[in-house]
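Trainee: I need the structure of the sequence given here:
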Amino acid sequence: MNHANAMPDIAEDEAPSDQLAEIAMPFRTPAGVLFAEVMQDGHSEIWPINGDKFAELIQRLQRKETGQIFPKKDLTRFIDTLKAEAQFGDVVEDVHLRVARAADRIYIDLCDPDWRVIEIDATGWRILEHSPIRFRRTAGMLPLPDPVPSGSLDALWDFLRIDDPGERLLVIAHLLGTLAGVQPFPLLYLFGSQGTAKTTATEILGSLVDPRVSGVRSMPKSERDLFLAAQHGHLLTFDNVSTITHSMSDALCRLATGATFATRKNYSDADEVYLSACNPIICNGIGHSFVRPDLADRTITVTLSKVPDDERQPHAAVMRAFEAARPSLLGALCAALSTGLGRQNSIAQSTPLPRMADFALWGIACEPAYAKEEGAFLSAYQRNIRQINEATIDEDPLAPRICEILARRDIWEGTATRLDETLRGTSSLPVPQDWPRSARLLSDHLRRIAPALSRIGISLRFDRRGHGRERIIRLCREEL
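Mentor: Predicted coordinates:
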């Protein structure tokens, strides 16, 4: 392209809209984030207009076409014009990260240099050279391999030491929910002692659906950091999670279900920035960290078996073997997604669904592609929920003592203060450090564990009685 046809500077008396059409098509998302669709090397790319990376892209394209770069003032004016067109123009489009649902199709960004995508529908899957969906990319995203047909998901167990057949189904269902963007997302927790290759297992699952340079990370320290991480990756993977604070437990629940976090812009002014996210999560750890009832309700716990010493291999060798298997594993996942799309509207809801009902329905829809028997997935999921509930009860400071009281009687009634005294007296052991420090906090804690108690046949009710309208707690043992 010669100078007459190259990207021109934006002159004061020229019509910027004509020149913008040759260089980039600006638009905004429904949330007001500004983007531009840029044509490069025969394909389109989606870039956020704010930020140094976009300015570098424009300069690179200008230099490629003309051998020159924009002077700083012309570059600033050009980008400002793009921002104005995006902010005040009529084009409003959704932008997705790695995975998107559109009507009866699923799209997965391969994240390769040519910006190709996998398209999946009820008839199968294929690779598209030009994406009908606008995908954005963030620093550190790595490409997926081209999927290969006729692969088997059974090959995954060559790399993950999961012995329980039902838990294997849950892992595959979590991967399928991640790739299908089925919200809200359950959290997958890989539980195992030392020597079970927890980090490698988490890395393999993450690389299979959303590989990143950063790989497996430590748990963020704050809700703000968690929601920031969610802006840069679809699947979040966290390593060696030992303890979860109450505030982080609530944050993980919000992220799995979908929420918005508001924070001050740059910590320096009164403007707020809103971080909206809903992300699938995989964590690993040694202890039962996800026992707070509301988080436990959103968690799938899978137990990893110890790798025998005579079967242990160097990490690099394991990952080389996994890389060789990854295309066929991705192809098998795509085939399972196609099965789910073909069956999703014909699933008969014959049994009550658990709390993560959308995930459960999607697991049932895809089931013929990864389970040998009908109903195996839901049976495994319900069993897993019961096991997590038992762990929640065992690890709770109050619940075991409540069970002990109701083992001797059918009903207990009284005030929160009296219940506190009664629970303290049921054991000679000192009360745990996380024991509620006041009657109000004890009542709040009871409300949180009420669903877990209900699943083992203990009902909880708060009443007000007498002239003083005294609040009475009623615990009752019921038949399941």
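
Trainee: C-alpha only now, for contacts and for neighbours.
Mentor: Fine.

Trainee: the helices in this structure, which residues?
Mentor: Applying DSSP state H to the chain gives helices spanning 16-23, 52-66, 72-88, 165-180, 198-209, 223-230, 246-257, 293-296, 315-343, 357-366, 376-395, 399-406, 416-425, 439-455.

Trainee: so which of the ones you listed comes closest to R471?
Mentor: helix 416-425 (8.0 Å; C-alpha to C-alpha).

Trainee: Next, the angle from that closest one to helix 399-406.
Mentor: Direction vectors for helix 416-425 and helix 399-406, defined by axes from the mean of the first three to the mean of the last three C-alpha atoms, to 10 degrees, enclose an angle of 90 degrees.

Trainee: Please tell me how far helix 416-425 is from the chain's geometric centre.
Mentor: If you compare the mean C-alpha spot of helix 416-425 with that of the full chain, they lie 40 Å apart, counting by C-alpha atoms, centre = their mean, to the nearest Å.

Trainee: now swap in stretch 443-453 and tell me
Mentor: When distances are taken as C-alpha atoms, centre = their mean, stretch 443-453 is centred 26 Å away from the chain's centroid.

Trainee: again, but for stretch 65-73
Mentor: Per C-alpha atoms, centre = their mean, the centroid offset for stretch 65-73 relative to its chain is 41 Å.

Trainee: For the closest residue to C278 other than its chain neighbours, give me its contacts.
Mentor: Distance criterion C-alpha to C-alpha, 6 or more residues apart in numbering; nearest residue to C278, sequence neighbours excluded, is G258 at 4.1 Å. Counting by C-alpha atoms under 8 Å, 6 or more residues apart in numbering, G258 makes contact with 183-184, 276-279.

Trainee: State the number of residues packed around F185.
Mentor: When neighbours are counted by other C-alpha atoms under 10 Å, F185 registers 24.

Trainee: just checking, it touches L176?
Mentor: No. Because the distance of 10.9 Å does not satisfy C-alpha atoms under 8 Å, F185 is recorded as not touching L176.

Trainee: Which ones among the contacts of G258 map onto strands?
Mentor: Mapping those onto strands (DSSP state E) picks out 276-277.

Trainee: Out of the contacts of G258, which end up buried?
Mentor: Burial by neighbour count, 16 or more other C-alpha atoms under 10 Å: within those this picks out 183-184, 276-279.

Trainee: so can I have TSV of the residues you listed showing distance to K73?
Mentor: Output for the buried ones among the contacts of G258, formatted as TSV (distance: C-alpha to C-alpha, whole Å):
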residue	distance to K73
Q183	45
P184	46
S276	34
A277	36
C278	39
N279	40
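
Trainee: Please provide the structure for the following sequence as well, for comparison with the first:
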Amino acid sequence: MSEDDKDPARQVIADYAQQFFRYFRTADGTVYAQKNGHPVARPIRSQGTTGSHRQELMVGLFHDGHGVFNGTALKEALDLIEALALSEHVQPVHIRVAPGLDGATWLDLGRDDGQSVRIHPTGWTVLTPDPAEVCWRRTQLTGELPMPAKDTEGKGIDLLMRLCNFANADTESLAIAWLIGCLGPSVPVPAPFLTGPQGAGKSTAGRMLVRIIEGMSGDLRRAPKDEENLISAVAAGWITALDNLSHLNPDLSDLMCCIVTGAETIKRALFTDGDVHRSRYRRPLLLTGIDVGVIRPDLAERLLPLRLERPRVRRTEAELWVEFEEALPVILGSLLDLTVKVRAADAETPTDLRMADFAHLCAQLDIATGLVTLHAYRTSLDDLNDDVIEGDLLAQTVLKHAATLATGTEVRMTSSEWLHCLTALYAGEESRPLPKGWPTTGKVLSDRLKRLQPTLAARNVLIDWGRSRTARYIEMTHQPTEQADQQDSLL
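Mentor: The predicted structure is shown next:
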């Protein structure tokens, strides 16, 4: 055959690629390649160490006898494929957990053969998902999970609780509820904060909870110093676990709120002037630490405190992890069994809690098991409200002022008048100096009260804003305890 009769190398590559791979794009315009019949997708522009599509294509061409091609031919072929894929239908890719058809969800086991767990209220099974239904994305953080055990009769949950040092049964039930929530891609779950005295095994328990979902390669990490690095870590895995926190600055606190309930970041795309790259994320978050200091009210509503206690009998690290790894298939199987029962349970959704989806899950867990998880969740939120108040002198001063009001009395003043009133109450007759961060203007006071509004409402002090003919005002009402209880029961 003459040189003129040979197909160009880029044509050989493009024909081979379209024969053995399926190409599609996501909503942000990224083009992915998926081997026919296999659920794992790789971005065609990826050069990552988890295996790029370029490498996958080169290996396939070599093994099938087409030879070795130079970089120019591969680049030209991939440029053409990328352009053609931009006209294909949009399909999302998922990390670890994904929604499926008919009310099912999927759990990626991280296996090379693509086998995954399909979870449905009627049961769970291990199989390879249809690529048209689920497309998995893998990163270096995607560890392999063992094949879950069948017919465990709940033994795995007991094994897990025996390995962790949770303080009481309520804490154990909240940990189980969080794990079940992690298997639901559409359920935002509060971030468990594992706390307790030094030596209580907080980091070890955190690793165990993470590795049930992420495999034995899952681990805790230090909180990144900037927002961009934390978002990159969040986007590359399913559960983000931060270890040994001792302080939460306002920026990190706000970012954690976004991670739990979902947000989007936009930054300039590389090597462009006007194009942008969008990153949407909502991930389970786990924290450990003895004490993080002052907790902001908006983060407190998104936290799930799990207290641990020091074990009476110490074990070596090696013995502990050998036992956990051996028990992991049973633990995962029991968790899947319980998840099926919980999703099949019919429960009303509590409408008075911020994380209503998780509260509904707690109610379902109670019906399926007879536990009191929802009550434990409410109690934990009350404890967090106490922590917020103890760390905020303005909140303490507002409650001190409200205690002087007759129940049901409404007091209206402008923000400047409230600032003068509360400042005088805090300073007292001895005119003690105001603390750092005390509001300096009526506007700052109004903004602080908006943050504290849910916390104060939990202590029967209602704050509202309005406008009269002459000026705006802030209204404070000391609600009777009986009336508050009636409203909670109606909710």
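
Trainee: Let me know the TM-score between chain one and chain two.
Mentor: TM-score for the superposed chains, counting by TM-score structural alignment, normalised by the length of the first structure: 0.88, backed by 458 aligned residues with a C-alpha RMSD of 2.5 Å.

Trainee: Just give me the match in the second structure for the residue nearest to C278 of the first structure.
Mentor: Residue-level alignment of G258 of the first structure against the second structure, with TM-score structural alignment as criterion, gives G262.

Trainee: got it, and R224 of the first structure?
Mentor: Following TM-score structural alignment, the counterpart assigned to R224 of the first structure within the second structure is E228.

Trainee: can you pull the contacts of the residue nearest the centre of the second structure?
Mentor: Nearest to the geometric centre of the second structure sits P284, at 2.0 Å (C-alpha atoms, centre = their mean). Residues near P284 of the second structure by C-alpha under 8 Å, 6+ apart: 182, 188-191, 238-240, 259-260.

Trainee: Could you report the distance from it to P433 of the second structure?
Mentor: In this structure, P284 of the second structure and P433 of the second structure are 42 Å apart, going by C-alpha to C-alpha, to the nearest Å.

Trainee: so A167 of the second structure sits right up against R307, yeah?
Mentor: Yes. If you go by C-alpha under 8 Å, A167 of the second structure and R307 touch, sitting 5.7 Å apart.

Trainee: between those two, who's got more neighbours?
Mentor: With other C-alpha under 10 Å as the criterion, A167 of the second structure and R307 differ in neighbour count, and R307 comes out ahead with 21 against 16.

Trainee: I'd like to know how far W125 of the first structure sits from P16 of the first structure.
Mentor: According to C-alpha to C-alpha, W125 of the first structure stands 41 Å off from P16 of the first structure.

Trainee: Same question for M219 of the first structure.
Mentor: 46 Å.

Trainee: So between those two, which is more surrounded?
Mentor: Using other C-alpha under 10 Å, the more surrounded residue of M219 of the first structure and P16 is M219, with 19 against 16.

Trainee: what residues are up against that one?
Mentor: Taking C-alpha under 8 Å, 6+ apart as the criterion, M219 of the first structure is in contact with 226, 238-239, 241.

Trainee: any idea which of those residues is closest to E413 of the first structure?
Mentor: The nearest member of those to E413 of the first structure, counting by C-alpha to C-alpha, is V241 at 38.4 Å.

Trainee: Mind telling me what that closest one corresponds to in the second structure?
Mentor: Under the alignment defined by TM-score structural alignment, V241 of the first structure is paired with L245 of the second structure.

Trainee: How many neighbouring residues does the closest residue to its match other than its chain neighbours have?
Mentor: In this structure, L245 of the second structure finds its nearest non-sequential neighbour in G289, 4.9 Å apart by C-alpha to C-alpha, 6+ apart. For G289 of the second structure, the count of nearby residues is 19 (other C-alpha under 10 Å).

Trainee: Alignment lookup: G289 of the second structure to the first structure.
Mentor: So G289 of the second structure corresponds to G285, using TM-score structural alignment.

Trainee: in terms of contact, does its match touch T243 like I think?
Mentor: No. With the criterion set as C-alpha under 8 Å, G285 of the first structure and T243 do not qualify as a contacting pair; they are 9.1 Å apart.

Trainee: Give the burial count for I367 of the second structure, as a bare number.
Mentor: Counted with other C-alpha under 10 Å, residues neighbouring I367 of the second structure total 18.

Trainee: Give the full set of residues in contact with the residue nearest to it when sequence neighbours are not counted.
Mentor: With C-alpha to C-alpha, 6+ apart as the criterion, I367 of the second structure has its nearest non-adjacent residue at 6.5 Å, and that residue is A345. Contacts here follow C-alpha under 8 Å, 6+ apart; on that basis A345 of the second structure touches 364-365, 367-368.

Trainee: cool, G331 of the first structure as well?
Mentor: When contacts are counted by C-alpha under 8 Å, 6+ apart, G331 of the first structure touches 147-151.

Trainee: distance of it from G124 of the first structure?
Mentor: The gap separating G331 of the first structure from G124 of the first structure is 10 Å, by C-alpha to C-alpha.

Trainee: Please apply the same query to T301 of the first structure.
Mentor: 31 Å.

Trainee: How about Q433 of the first structure?
Mentor: When C-alpha to C-alpha is the yardstick, Q433 of the first structure and G124 of the first structure sit 55 Å from each other.

Trainee: for I347 of the first structure, same thing?
Mentor: Relative to G124 of the first structure, I347 of the first structure is positioned 19 Å away (criterion: C-alpha to C-alpha).

Trainee: ok, now D420 of the first structure?
Mentor: Using C-alpha to C-alpha, D420 of the first structure is found at 59 Å from G124 of the first structure.

Trainee: And stretch 62-77 of the first structure, end to end?
Mentor: Length of stretch 62-77 of the first structure, first residue to last, C-alpha to C-alpha: 15 Å.

Trainee: residues in contact with the residue mapped onto L393 of the second structure from the first structure?
Mentor: Structural alignment places L393 of the second structure opposite P397 in the first structure (criterion: TM-score structural alignment). P397 of the first structure sits next to 431-432, 434-435 when contact means C-alpha under 8 Å, 6+ apart.

Trainee: Looking at these, which one is closest to R77 of the first structure?
Mentor: Closest approach between these and R77 of the first structure, by C-alpha to C-alpha: D434, at 57.8 Å.

Trainee: neighbours of the equivalent of the closest one over in the second structure, just the number please.
Mentor: Under the alignment defined by TM-score structural alignment, D434 of the first structure corresponds to G437 in the second structure. The number of residues packed around G437 of the second structure, counting by other C-alpha under 10 Å, is 9.

Trainee: could you measure G437 of the second structure against T373 of the second structure, distance?
Mentor: Looking at G437 of the second structure against T373 of the second structure, where the rule is C-alpha to C-alpha, the gap reads 37 Å.

Trainee: With S203 of the second structure instead?
Mentor: 23 Å.

Trainee: which one of the two has more residues nearby?
Mentor: More neighbours surround T373 than the other of S203 of the second structure and T373, with 27 against 21 (other C-alpha under 10 Å).

Trainee: Please consider this matter closed, and thank you.
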